[in-house]
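Asks: Would you be able to build a 3D model of this:
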Amino acid sequence: MSKNWIFRTRRDGSPVPDSFHDAAERCGISPRLAEILWLRGLERPEELAEYLSPGLRHLARPSLWPGMAKAASVLAEGLLAGKKLAIWGDYDADGVTSTALALQVLHHHGYDALWHLPDRREEGYGMNVKGVEKLAEAGASMLLTVDCGISDAATIARARELGMDVVVTDHHLPPETLPDATVLCNPRLADCPCASLAGVGVTFFLMAELNARLAEAGSPRMDMRRTLDLVALGTLADLVELEGQNRILVKNGLLVLAEAKRPGISELKAVSGFAPLASLGAGQVIFSLAPRINAAGRVASAETALELLCAKDCDSAADLARTLDGYNTQRRQEEERITEEAMAQAEASLHDPALVIAGRDWNQGVIGIVASRLVEKYHKPTLVLCADGGTLKGSGRSISGFDLHAGLARCAEELLSYGGHRMAAGVRVLPEKLEAFRSRFVSVVRESLGDEPVPAVQMIDGNLDFKAATNFIFLKELEMMQPFGVGNPEPVFQSPPLLVKRRKIFGPQKNHVLLELADESCGITLQAKAWRQAEQFPADLEGRRVLLAYSPGIDMYNGAASVDVRIRDWKLA
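Replies: The predicted structure is shown next:
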């Protein structure tokens, strides 16, 4: 299905004012880049300056975050009084990096904390009473949750019964009834500088404040910049919006990640195919580093990933990184198998406005990825389910026009449980209720979206011919907009009509395509690539003219700079 190309505009339709152009000139950027940023919502000179130079001086004080100051006090007082602290994290990259960050700060100040990352297969998501009781038996009298806890009222109540002080740090949507913790730190609980912090972002601000409190008590202050590689990795892996505080954390974290002073990061980059000191973009972290951290929790134990990030030397880190790389290969194989089987089911339901796909032997660690792949291909709200004990557990992904959580709420009578938000959610249903749920969910989506397929949307940042796309000064300006991701997508431009001089399919699975394209308006020919989209480019394209939606960039291969053209979408001219 072709996408609808929509050019970015401001809601009021206003052009770039002279004052913004003046501010852009003072920042040393071109009118073209100024217009791109204006259309994306920047308007005040100070906003522009912070966006282009997101230095650490722009980070908000910890006291501005809900519960942060009190939580740091509880932890500092407890540690100084000799209480034993336990950390409960999540098994994904956000939770693992959060746990590693907290342990790093505590170790710097001389404290050895207990920790627990649940086993996805045996314990499932979140906290559980049995695990908390084991931590209490091991001597823990304080419990810190990272990237989880806001929905675990019963488990936290048990921890309090056992005499624990409980500090919850989380970033997920709070339920109506909050747990009775000693302190709750969640940016969604009150107005704060950035409601979309990842779990590792919340952990960073708490540990920064704890670091200051312990330093006041006489311990050497730690340089928190040393933890920003973990913050960047966890934040990018969790796909939160890269705006405001998140942009500052990730932009600076990528610089620390490039230094690779942490043995685990150095070896993780190596097994991912990068030089240890290579500078990585957000996409390279999201698609290469983060999957290897996540793979541990998906197919084995997240503890291996935590051990890698906490490794003290490169020898032990190298062994752990190779193990994670093996897990990731296993995860990819599982993902490909399940995706193929799920797409076969989807092809039988093409007339439905939503997909509910199930397989009993599918790995629950990859069904969320498979749901995303199906949404990418069919552009429909999608739920993928697998067997989990005597029930079916599902992971869902949505499209921009449908609120998945609200839709599941209308199917609640068919479900054992559900949770999530507008674009992603999880469900649990009895096998005998699956068909009733599928029918009800498809009806709810049809009521909302109608019977006609909803085309995907491709936002366009402006027109750009190949003469402008080969201007390295402009391409360097576009790099100032990094890191790209949710909330700050990479700019996409529409080309003039281009003559297709050559079409080549490449890759081990022959699923990538390279086009040699001539812009006859300026006499420049460039090569453009589309990844995993070969089937969308017919063999008879050669000799025809097309319009591209594309992103230009600088490719540094073997030290030589060239123009990299990535195809987002295309149409016949």
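
Asks: From now on I want contacts and neighbour counts done on CA atoms only, so please keep to that.
Replies: OK.

Asks: Any figure for the gap between the residue positioned nearest the centre of the chain and residue 157?
Replies: By C-alpha atoms, centre = their mean, the chain has its centre lying nearest to residue 239, at 1.9 Å. Relative to residue 157, residue 239 is positioned 31 Å away (C-alpha to C-alpha, to the nearest Å).

Asks: distance of residue 70 from residue 182?
Replies: Per C-alpha to C-alpha, residue 70 is found 9 Å from residue 182.

Asks: Could you also give me the structure for this next sequence, so I can compare it with the first?
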Amino acid sequence: MLYSQYRWSTPDIEPEAAAGLSQALSVSPLVARLLVGRGVLTEAEAERFLHPDLSQMHDPYLLHGMDKAVPRIQQALERGEHILIYGDYDADGVSSTSLMIHLMRHLGASYDIYIPHRSNEGYGLHNHALDWAHQQGVTLIITVDTGISAVEQIAYASSLGMEVIVTDHHEPPEVLPEAYALINPKLPQCSYPFKGLAGAGVALKLAQALIGEVPREWMEIASIGTVADLMPLEGENRVIVSYGVESMRDTRLPGVSALLEISGVTQEQVTSVNIAFAMAPRINASGRLDHAGRAVSLLTTDNLDEAHMLAGQLDLLNRERQQVVESIVQEAVAMLEHKIQSQGSVPHVILLAGEGWNVGVVGIVASKLLERYYRPTLILGIDPETGMCKGSARSIDGLDIYEALTACKHTLDHYGGHPAAAGMTLHRDQLVELERGLNDYAAGVLKEEDFIPRRLADDNCLISDVPLKVIQEIDRLQPFGMSNPSPRFVLNKVTIKETRTMGREKRHLKLVLEQEGWQLEAVAFGKGALADFLLPGTVIDAMGELSINEWNGTRKPQFMLHDLAVSEAQVFDLRGSADPLNGMKQFMRTFEVHLRYTSGSIGVIVRQETNVSIGNSLYEPCLWVYDRKVGLLPRNAAAQHYGQEQVRTLFVFDTPETPEQLDAMLKLFSGAENIILLHGSGHNRRDRLQMPSRELFKRMYVLVSKWGAEPVGEQEITPVLSRQCSCSVRMITMMLDVFEELGFIHRRDGNIEFVANPPKRDLATSRNYRAIESMAETEQVMLDAPTSQLTQWMITRMKGVS
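Replies: Prediction:
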């Protein structure tokens, strides 16, 4: 049995609404259900959703403050005032700044830009930057993607004689800055119909207010900021990104063209997903490891050669960023594993800090550790000279990290964020107290089920529901992103027909799934290690996304597998392992997320007492040994403490010596969901049993009868009989047991005497004869049978003794 990595859930979909949309729009029932599941209930709503149009854009003057900002900017243009565009270093800030540069150029304005350095300055307006602007003769500052909380800084700018227009989209604080104009759809006094604009979206609305219809390439820039900042792709954002992506497919911006090329994206087929996973990371890398100005230059250059040079630099920075992240991840994991060993468990909240850790990537590191351990995670970089720590937090569904930090605010110099992510600054002397406080807070909030991540699927479906035509229809729901993710589906009770690996290093998994005569290819990236364990015939539940695989001019449906589950007990055949302990460790790593280990859930069976420890693990295995009298006995403290009831994953290092031991094992561990056979060759082949036959017993009877009435030493004669009968000594000894039971021989003082006229008895009446048959079958199957026969045989016996 394999548990799914995630807790799957699907929405309740009103069938009548879906049926009505399917008929009205002439789309498949599946696509109609997807629309209803996303809140699109009427034909009119569906038309707007499926056909985003500029007519759906709102009047920019509905934004509070726009009526003041536009005349002030026009006045600055007329007077030739010097304007400062003050932006931010993330992809939304870069996009917002770039869009405003295009606007300033279009208007013929005198302008400068300023973006703070992430590591040296940090987020927001800074007084030293305002001093610089004043020295440059700036009289009007326009902020983009920042400024709504800059109360003191804007007051300082005013004291220098500079007026500030704030364009932002972040949550406004209780006390607002006294700027010349505040433009933010989230302001309490703002009645703008759509609240989900990115910083780049707000900048775009300012451009529309100033010049009316904007050039189509500006929509490209706004779409980058919208997707990269994880804004909901609904309402006005859906229009912006739809038009932006369409424009990118024939872009006139050299920077966008070069960025797509260096990212390996086919320009004619670019999607919002490419923006999120190819373009945005490279733009963000500029601000994380260098200065965001390089990315702004890329999005604003008119020179294709310069664009290629800048795109190449961003690509190198992104590769460097990946290496820096991986290095910190490795250090952080080692630090955490040491902490786990000393504490005996994974903490409710992970907090790790290191000197020299690049604060520009700590948020990415936190995300990676959260994904691996599924715990709220804080990663901080420590300045070795000052002892100050800057960090980022990422949280799970069950814990509002902002609230948790608020409960520990006495340890923090600064913090801010929202339920899923936050940033903080504190001195290293406060780290221990912060960690203790966060874990105490989490212990009172989190429940056991909160540590299993959720994954929402859009619908359950059959393979027959998703032919090529339906997958093409699903594509009409693009652009995909926040609030409109690429649809995920659950396929229940599908059978694996074929299993193989893909890629040069066999890192990826490919399956052929079958259901009611329909087949579908499935691909799972990074899950090649599962190939040896997902055998043909295995019935699974699968969750993933549908796509179209194009190869050599052929197009066919494909399932991008995200998660799977097997609901039946399983036997995994890893026989012949030269190092069972290492085999167990590898198996546990491979299936860690699918077995949901808990204390007492891992059992190991050996023939004699052995030191079986899996090292840096939370879950010490319960060790059991075979015993001829009682079947199995606990042999370490874990087994004695937890007993056999909690064992769900059972590793068999050695085969049972008798069928009775096998059945005792299966009965004792009847709750086991997975049995992993790691035994080697077992008995030496010269000591193996063979299926008994009447001819073999007849031949041996003839040999024994030649002794006459003289006693013969058993130890001396059994090797002779072994050679003459071509059987193991062990087999000969057990055959003699049968002869003794049937009265053919007597055993006294280590000697054997032949009975001249024994009673006639049928071999089949002998308990020992039947034992040889059963033991030989067990031995043959356990050691020699093909995997399919072995697993089925074991599962049948498991059911028989349960």
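
Asks: TM-score for the pair, please.
Replies: Once superposed, the chains reach a TM-score of 0.92 (TM-score structural alignment, normalised by the length of structure 1), with 554 aligned residues with a C-alpha RMSD of 2.0 Å.

Asks: what does residue 435 of structure 1 align to in structure 2?
Replies: Matched to structure 2 by TM-score structural alignment, residue 435 of structure 1 sits across from residue 432.

Asks: my guess is its match is in a strand, correct?
Replies: No. Residue 432 of structure 2 is assigned helix when assessed by DSSP: H, G, I helix; E, B strand; the rest coil, not a strand.

Asks: neighbours around it, how many?
Replies: Neighbours of residue 432 of structure 2 under the rule other C-alpha atoms under 10 Å: 11.

Asks: contacting residues around it?
Replies: For residue 432 of structure 2, the contact set (C-alpha atoms under 8 Å, 6 or more residues apart in numbering) is empty.

Asks: repeat for residue 281 of structure 1
Replies: 254, 482-483.

Asks: need the residues you listed in CSV with secondary structure and distance to residue 234 of structure 1, can you?
Replies: Converted to CSV, those look like this (DSSP: H, G, I helix; E, B strand; the rest coil; distance: C-alpha to C-alpha, whole Å):
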residue, secondary structure, distance to residue 234 of structure 1
254, helix, 11
482, coil, 17
483, coil, 14
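
Asks: Dump the residues you listed to JSON lines, plus distance to residue 63 of structure 1.
Replies: As requested, the contacts of residue 281 of structure 1 are arranged in JSON lines below (distance: C-alpha to C-alpha, whole Å):
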{"residue": "254", "distance to residue 63 of structure 1": "25"}
{"residue": "482", "distance to residue 63 of structure 1": "28"}
{"residue": "483", "distance to residue 63 of structure 1": "27"}
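
Asks: in the stretch 1-150 of structure 1, which spans are helices?
Replies: Shown for the stretch 1-150 of structure 1, the helices assigned by DSSP state H, counting those that start in this stretch span residues 18-26, 31-39, 45-52, 68-80, 93-108, 129-137.

Asks: next one: the stretch 551-700 of structure 2
Replies: 580-590, 592-595, 637-642, 659-668, 694-705.

Asks: out of those, nearest to residue 236 of structure 2?
Replies: Distance to residue 236 of structure 2, taken as C-alpha to C-alpha, is lowest for helix 592-595 among the helices of the stretch 551-700 of structure 2, at 39.0 Å.

Asks: Which residue in structure 2 aligns with residue 531 of structure 1?
Replies: In structure 2, residue 531 of structure 1 lands on residue 525 (TM-score structural alignment).

Asks: Sorry, slip of the keys, the one I care about is residue 448 of structure 1.
Replies: In structure 2, residue 448 of structure 1 lands on residue 445 (TM-score structural alignment).

Asks: Does that match belong to a helix, a strand or coil?
Replies: coil.

Asks: Go through the lengthiest helix in structure 1 and flag the buried ones.
Replies: The single longest helix within structure 1, with elements called by DSSP state H, is helix 314-347. Within helix 314-347 of structure 1, the residues scored as buried using 16 or more other C-alpha atoms under 10 Å are 314, 317-318, 320-328, 331, 334-335, 338-339, 342-343, 345-346.

Asks: Not counting sequence-adjacent ones, nearest residue to the aligned residue in structure 2 for residue 568 of structure 1?
Replies: The equivalent of residue 568 of structure 1 in structure 2 is residue 562 (alignment by TM-score structural alignment). Closest residue in space to residue 562 of structure 2, ignoring its immediate chain neighbours: residue 544 at 4.7 Å, by C-alpha to C-alpha, 6 or more residues apart in numbering.
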